[in-house]
Structures are given as structure tokens and as C-alpha cells.
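J.: just need the structure, nothing else, for what follows:
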Amino acid sequence: MLAAALLLLTAGCGSETGVKPSSGGQTGETQSGSSGGELTYGLATSPSGLDPNVVPGAVDYRVMRALYDSLVVQMPDQSIKPWLATEWTVSPDGKSYTFKLRKDVKFHDGTPFNAAAVKYNFDRIVNPATKSRFAVTLIGPYESSEVIDDYTVKVNLKSPYSAFLSSLSQAFLGIVSPAAAEKHKDQLAKHPVGTGPFTFAGWTENAAIRLEKNPDYNWAPPIAENAGPARIDKLTFKIIPEEATRIGSVQSGQVSAVETVPPQNLVSLKGDPNVNLLQAESTGIPYTLMLNQQHPPWNELKARKAVQLAIDFEAIVKTLYLGTYSRAWSPLSPSMLGYNASLEQAVKPDIAKANALLDELGWTRGADGIRAKDGKPLTLHYIDGSPNREKRNDIAAMIQQQLKQIGIAVNIELLPDTTNAVMIKGTNDLVGVSNVSGDPDILRSFFHTNAIPTPEKWGHNHTRLSDPQLDQWLEEGLTEQDPAKRAEIYKKVQSYVVDNAYGFPVYVFPYTVAAAKSVRGLKFDSLGYPLFYDVTVKK
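T.: Alright, predicted model coming up:
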């Protein structure tokens, strides 16, 4: 068992984390604006911190990517290219990676980026005192780092880890200044220091985060057109949670661009001559509902299949998202390596069959239409977060009505923080999850035994089921180096999850941005996060 390698994902990343960039960023127009000036970017929520070794959130990532560079970059075609590392070699057993590093890079505090800094970062991530909530999962079966010389570092793994380079490309494994980390300790999240194209200039809580151009920057990854300093002088992230206010602020010109455009606004903004819409598919785990199999009767396949067959996901997605979101058919999004297209259209609503399955299990309808067995009503405790992110609360309400048709009473509980109920106590029967990732190994963090949450550790396997067959395939996918063979392994995993009704895929999240026409060159990385290297703002 690859126990050391089977680290689980932590909460907080469930928003959006792996995406394929849209074709050409901002309508292919990248350099028609002028250098200088300020880009103001409206965020839907406030970041919790800017220490990539520690914090896990997608909104944190959006800011951190402008502050921190990574050893490698994952390109739109999923290939891995040099960034802070100029080249690397992998040992025959797949357990050691030796990186040659750039020699011209400095952190924002003036200290040098070198092999010692890389070792410091990786050792810091796995140090329990750091309390890493996501980077520690990305670094996988990390064992140690060796400084070969000032600009050569050898990273040793306990076991082969096929997602290692993809993981290294993420901002969560971006390189922080060791000097800053030692100086600020656990307050680095509010005093970030990296090597990125922008430097930290200030943070007004729940209002704005201010960054300024790093004038010395000259090492952008090949995903950018501009290798030198950013073209804008200032980048300000404004916190605007209220949807109408956020959309109105870009329409009125108060901000340059805003994220997470609601479906109804996507439709209306298409005709706005002053706004460009940008969109990238979030790859990884699409929004997926998972049944807790520690709670009867959801440990029975027929009961799970009844729920699966009674929910009309097509109607839900069309009704709530007005054609702006795609229906998900698999627990992997379509752009991922190994996506199983054979699952598309494989499961369709069948109320008659759903009723028959519950009849076979001995659940009979009462006068109120709700089924019961041995005097106990058939209920489903559905926990979701609040506020109503991506209309997920509306999904719960529609499912409540649909499952009533087959005699299941759905009790919806909306919580501002679901951690205690879902992660620690496991009081839910049904809960939705999602995660952005650039590698199909993300499935391991949602369906492997080691990802089952307990009071002692967080995890995203909300089926709470230990399935030896899934464990075996997920461990094979973790160590297999051949992409074609990996793809076949993950296709089996996806089919198995759907066939056994472990997870119910709902929608693929599109990361959407509305930008003023004056903004050019805003693009997305391979996970669908915004990149600001090439942005210009027409004056």
C-alpha cells in the first residue's frame, strides 16, 4: 500500500482548481492597449491568505499566481515546460527528480532564488508545524531534497508519483522567500514574498489587495507572450461578493474586470458593447454529489441507483444555468487526461425503475407519499454551504422536489461553514464537491480509502467507503508513467464510480470573467486561473 503517497486533499479547494484555457484569452487581442496604468479585478470572495505552502482556496490562488512562480509550467496542451527550473531529469525508478535552476532570479525582498530555497520550501510544506492544507497533498510522497550545488536540487520521493510535475506547476507549490518565511512565520499569509511579476503592496481586509509591478522580472513562463516585467504598473484585487454589485461595477467602469459572472448576466452581457466575456473550463472534479455510505440505506447499491435515476440533472443544469454551464457526465472534466467520453448519455432519468428499486428494498409509501421501512421514513440529509455559490442551493431545492416523486424526503441544511458537519461529524447523507486539478490523480483524493474524512484528518471521500478495487486502480494510476496506460486506468475508475452510483456528476464549472473593452491580454493558465503578464489597459 502506498500509504505515504496517498495523502488526501483538504477542504477549501473545492471551488475550482484544473482548467483548460479558452482559445486565445481576450478575443485574441493581446497588445492593443498601452503599458502602464492599473488593472482592478473584482473577486467574488476574499482570500484567506497568500502563503501558498499553507492556504488552499481557489480565490487565494488567483492572487498568489501573480506573486509566486513555480519550477515548471503546465501548458494548454498539458505538456510541462521550464520556468524557474531550466531543465530536469528523472531517475529510472521515477523516485528522484534533479532540477537545474535559473541563476538570474531574486525574490521580492532581494534574496536569491537557488537550490537551498527550493529545498526550504518543500521541507517547510511537509513540516507538520506549517499546517499545510493543500500543498502537502500536491507534493505527494515527498521524502527529501538535496542541494547538489547552488543551482541544482535533487528531490527524492518515497514512491513514484506520476502527477509530480503537474503538481509542481501549481501556485500552491510556488516558491516563497525563505528569509520572509523565517521573518513572518505564520503571518507570511499577510506578508507574501515570492519571485513573481508583481510584488505585494498592501491588504485592506474584505476590501482590496494591492500589488505592484516587479520591475526586475524577466523570467515569465512560455505560456506568456511577455517575458519581461508586467505591462501594467498596478494590479488591485477588489473584494465584491454581491453579484449585482460586481457586475455593475465593470459595466460602470469602476473596475476593469470581474470574475464569476452569474449565468443570467452571461446571457445579458453578450450584447453589451462595452464588455468582453472570457471563459475557461475548470478541469479536475466537476461539481459532483456524493452519498455517505456509512448511513443506511445508502450503503445499498439499489438505493443509490434509485437516487441516481430519479434526479434529472439535464433539467437542473438547463434550468439554472441557461445553457452557460455544461452537464457533467463523469467525475472527471472533459479536458482531463483519461476522460471517459463513453459515460456521456449513459445515465438518464427513469422514475419507474427508481421506484421499482426502492420497492425491492422494502420501502413502502405512506399516506403522505414518503416511503418507510420498519417504521422509519426514508429521508436524505442534504448539506450545502451558504451563501448560494453557483446556485448550488437551488440544485438542492430541485433535487428535493425530484426525489419526492419516488418517496424520499430530502431535508436540506444550509451552513455557512460545512467543515464540522461534513468533514468531522459526517452527518450528511448527500453533499456536493468539486476541485480544480491538472491531473486525473485528483480522483484519488475523492475516492481512495485514505481520503475518507475523520475527526483527526480532513478528506474529500464523502462516500466514506473503502473500496479495495478503487484503491488498487488509483494506486496504479499514481505510479504508472505511461500516459496512455494511465488514461485507461482512470477510465475504469470513472465508469466504476458512475456504475456503482458513488458520485453523481452535475455540471462542469466555467470560470468566467467580464472585462472592459479597454482590457487586453488577460488569459488563463492550464487550470483556468487568470494570468496578468500580458495585460494592458487602453488609456
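J.: all contacts plus neighbour counts: C-alpha atoms, from now on.
T.: Will do.
J.: what ranges do the helices span in the stretch 301-450 of the chain?
T.: 301-310, 313-321, 351-360, 392-404, 444-447 (DSSP state H, counting those that start in this stretch).
J.: residue ranges for the helices of the stretch 1-150 of the chain, please.
T.: Going by DSSP H, counting those that start in this stretch, the stretch 1-150 of the chain shows helices at 58-67, 115-126, 135-138.
J.: before we compare anything, build this one as well:
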Amino acid sequence: MTVLLCACGGNGGSPAGGAADPNATLRFGYTVTPTGLDPHVAPSVIAQTPYLFPLYDRLTQITAGPKLEPMVAKAWTFAPDGRSVTFALRDDVSFHDGTPLRADAVKASLDRALTLPASTVKSQLSMISAVTVVDPLTVRIDTNRSAPDLPYALSATAGSIINPKSIGRPDLDRVPDGSGPYVAESVRLGDGVTYKRAPSYWDPRAIKLAGLEIRGITNDNARLSALRSGEIDAMLSKVGQYDKASSLGPGFAFHSYPAAATYAIFLNTAHPVLDRVKVRQALNYAIDRDALNRAVLAGQCPPNGQPLTQVYQGAGYLPSPPVTYTHDVAKAKQLLAEAGVPDGFEMKMLVAAGLSPQDRMAPVVQAQLAEIGVKVTIDSQDAVQAFAMWKPGTTADAYLQTRTAGPTGAMTLRDSYLLPGRSPGPMPGGFADAVTAAFDAGLSADQVDHTLQTASTLAVEQPPDVFLCALPTQVAYRSGVVGMDSMGQSDFQGVVDLRYVGMTKR
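T.: Model (predicted):
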């Protein structure tokens, strides 16, 4: 299978609403602070994506749609058996110090991502068996299985290409060295990053701004107040603040992307009691999803009782799930009795402190589970620390958090449930095989849907989560900001990609 795509970038042309101001600086309010700008060691690479994308190019990128497009690679060719991909590189890409970006840099970066002891992205690239420099502008990546998902995986931060001169530098988390559209001017870990336009960048449509500032403002009210006052120009809006963020009045705009991610209570299926299927089913029946949506989520997170949302219709979503988890306290108590815990049990649930609306969802969930005799202790931790704690061997029984989505149903199920840092306990028998089978390049779309529906069915019948609701990515911004409604990553993840975003002249 051969893929030949234009190398022109994703969102071309002048932004709607007027000509872009090349001297503008965009100030963006994000929900998480920067923990470091090394793309291979961030505790949560997804949470750090907005800070990393302006700095580092990848071989491929996801643009609005979502759509897979070229970036540093101008074309790629799959081997007939799907077990290697050869990438042809652009010849006009340079790192910020002027060093040309060549195949050796791609190899060095991917080898580092795969072998660095502290790497937090190696599992995302686990299909790679070898990276070979064919010539200065050609690199071949061999895989240990048929890997139609490889170009998608390389579009994420795991595929970031680092200047080989800085590969071994211990301060890469504070002094990044990439070839992206912007250069880090000020790095304030725990606060924000200020960027300036990179000189002579190969894709001028990706640098509509002279400067960019991304600030981590974790408090929802503070972030919204900063937007109102003009302290920032745009922000990631959480669903619980929809009523206020969507009605700021003249001079402001709001956009909601399709709901691809989900809120869920991750369950440690390795722990006693939670290793019983009927207990996990009981927890799902105990939740009043409609009440949770009304009380905390401003009606913006519709109930969803399975691992995928309707965005993945035809790619693993179940139009008719085998179990529909309605709010049924009597059914939940019956299942607990059948599981041998008629009086309930105690459960410790991790929650990111100060991360809204999770911190407001937690007591609602706690109260609903108490109705069936399950006593939940809320363990509030720093957001980064909570994510790091959720791994094999964790003492936590559960973790209330977002299940972020991927560009395909197969990648979403794999990354949500087959990576140890996302699901530390065992999955239902047959689940991993069904998900893995979907990566066979020889399958038709219908066959992929069938095997993924098999996986989704197992996950519903033997739930590894307490499924809560379907979560859209939402952004609020001043009317002069353009491109906020067409960011590729926001189509499926609760993050932003500020390439191609600009501001009109005021």
C-alpha cells in the first residue's frame, strides 16, 4: 500500500474573518501547567502536547477532520506485508540552529524514544522493531506486526524529532531543540511557556503569529476571568463551565468539537473485590449519569456506557451494546450480593486536585456509590502525581479521569486499555487479541469494525471502567482569534494544536 500526499500542510489560506496579523501574539489558557519539554519523558505526554507541538516537527501530523497528512515526511510507502514503512523526507526542513533535518535525526529520535530508560512513550511505539537510514532523505521503519497505525502514532508527541546535537543533553526538558514553527523564548515549568516565530520555517501557514504564550491556569474560574479581562485571548473550556464560557457575549466565540473522549472511573481489576465482574457491573449500575451530567457537567457530557463514543460508528462503537447501564440501585445491590459482598466494600479513588470538573464529579460519584454500600475514599493528588501513580502495583483502586481518544477506534482501545499506565489490571480474556487483530492491514473496514466491536462487547460485559459520559473538547476565544474551530488534535483529544491558529488585525 502506497500513500502519496501533498506536502503543503493542513489548513492553508488566510483565516476566515480577515487577514492574519503577522505581528500578533496569541495568549492561550490551558488547563495543565508544563512539567517539562522533553517529548519522551513527560509523565503525561497527552497533557503536555500543546506545549510540545509548537517546538517539534514529526514525520506526520493530524489536521482537522481528523485527517492524516505529511509533515517532515512528504510521502510514505508500506511494504506488501505491511511490516515496514519507508518515509521520504522533505529537503527544506532545518532545526532551529540551522542544522538540516535528515534521516539520521529521525532514527536518533525514535531510537531514544524506544530505549531511554525514563521514556514514557515507548509503549506508543512498541510496534517498531528497527529504524534504518536508507539515505539522507529516506528512512525505513520495520515493525514487529502489520502496522497501518504507524503513521498515526508518529503524528503524536512520541514522534517528535529532536536535533541530534541535543539528544544526550540532561536539560532538554527546559531547553528544547526541535524544528517546529516556534522557538521557546521563556520556559517556566509549573506556569507556562512563551514562544517566538522560528525563522525560515518550511510551512509559512503554520506560523501565522509572531509570538505565542501558553499558560497553565488550572482553576476554571480563573481561566475564564483571564479571558474576559483580556489577559488571555483563548482558552480550553471544560464542560462544567459551558453555560458561562458559551455566553460571553459580543467579541467572543465558542466552539465544541465532537465528543470522542470519555470521562470514566478507571478500575484496578487486579485488586481484590474489583477483580469480580459482577462487582464492576454493579458499580456501573449505581451511577446516575443523567444526574451527574446535569449537576456538574452543564448537560455537555451525555451518558455513554461503553469504551467508544458515536464518533467511532463503524470503527468499534456498539449501536446496540449487550448491556445498557441504566441507573438501577436495586440491580447494583443484587449484583454485589451475587458477588459475595452484600454489604458493600471500601474503595480508594484517585482524583487530580484542583482539576475541574473531575474534582467536582468525585463527591457526586462518591455519594451515588454510597447508595449501594460502596464507601469511596477520595485521594486528591497533584494532577501529574496522580497520573504517575496510576500504574501496575498502585495502591489505588480507582482513578477518576479522562479516557482520551485517538484518531482511530483501534488506537483508542489500545491506548486506553492495553498500556500499563492506563489500565494497570488485567483486561477480559480475548480483548487484547480482538484489538490487536484490528491492526492487520489486510482487513477490510467491515472486518476491522467487527473485531473492534468484539473488543467493545467484552469491555461492556466485563467492564474495566465505570463508564460515565462522552466528552467533547471545547474552546472559548476572542473573536479576533481564527483557526480555533479546526484544530486536528481537538477532533479526538482534549488538547489543542496551535499550528495554523492566527489572529486578525484589530
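J.: circling back to that earlier point, and among the helices of the stretch 301-450 of structure 1, the most buried is which?
T.: The highest average neighbour count among those, using mean count of other C-alpha atoms under 10 Å, belongs to helix 444-447 at a mean of 25.
J.: report all helices and strands that that helix contacts.
T.: Packing partners of helix 444-447 of structure 1 (3 or more C-alpha pairs under 8 Å, 6 or more residues apart in numbering; DSSP states H and E): helix 468-479.
J.: between helix 468-479 and the very next helix or strand once past the helix it packs on, find me the angle.
T.: Remark: after helix 468-479 of structure 1, the chain's next helix or strand is helix 483-499, criterion DSSP states H and E. Helix 483-499 of structure 1 runs at 150 degrees relative to helix 468-479, counting by axes from the mean of the first three to the mean of the last three C-alpha atoms, to 10 degrees.
J.: buried residues in helix 483-499 of structure 1, which are they?
T.: R486, A487, I489, Y490, K491, K492, V493, Q494, S495, V497, V498, D499 (16 or more other C-alpha atoms under 10 Å).
J.: now do the third one against Q469 of structure 1, distance only.
T.: What that stands for is I489 of structure 1. 12 Å (C-alpha to C-alpha, to the nearest Å).
J.: next one: the fifth one
T.: The spacing between K491 of structure 1 and Q469 of structure 1, counted by C-alpha to C-alpha, is 14 Å.
J.: one more: the second one?
T.: With the distance defined as C-alpha to C-alpha, A487 of structure 1 ends up 17 Å from Q469 of structure 1.
J.: in JSON lines: the buried residues of helix 483-499 of structure 1, plus distance to L443 of structure 1.
T.: Output for those, formatted as JSON lines (distance: C-alpha to C-alpha, whole Å):
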{"residue": "R486", "distance to L443 of structure 1": "12"}
{"residue": "A487", "distance to L443 of structure 1": "12"}
{"residue": "I489", "distance to L443 of structure 1": "11"}
{"residue": "Y490", "distance to L443 of structure 1": "8"}
{"residue": "K491", "distance to L443 of structure 1": "11"}
{"residue": "K492", "distance to L443 of structure 1": "12"}
{"residue": "V493", "distance to L443 of structure 1": "8"}
{"residue": "Q494", "distance to L443 of structure 1": "9"}
{"residue": "S495", "distance to L443 of structure 1": "12"}
{"residue": "V497", "distance to L443 of structure 1": "10"}
{"residue": "V498", "distance to L443 of structure 1": "13"}
{"residue": "D499", "distance to L443 of structure 1": "16"}
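J.: P387 of structure 1 -> structure 2?
T.: In structure 2, P387 of structure 1 lines up with A353, judged by TM-score structural alignment.
J.: now K158 of structure 1
T.: Match for K158 of structure 1 (TM-score structural alignment): N144.
J.: neighbours of its match, just the number please.
T.: 13 (other C-alpha atoms under 10 Å).
J.: repeat that for R403 of structure 2.
T.: Neighbour tally, R403 of structure 2, other C-alpha under 10 Å: 27.
J.: I figured it hits T262, correct?
T.: Yes. If you go by C-alpha atoms under 8 Å, R403 of structure 2 and T262 touch, sitting 5.2 Å apart.
J.: about what we covered before: with distance to P76 of structure 1 as extra columns, can I get the helices of the stretch 1-150 of structure 1 in a markdown table?
T.: A markdown table is the format used below for those (distance: least, C-alpha to C-alpha, whole Å):
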| stretch | distance to P76 of structure 1 |
| --- | --- |
| helix 58-67 | 16 |
| helix 115-126 | 25 |
| helix 135-138 | 20 |
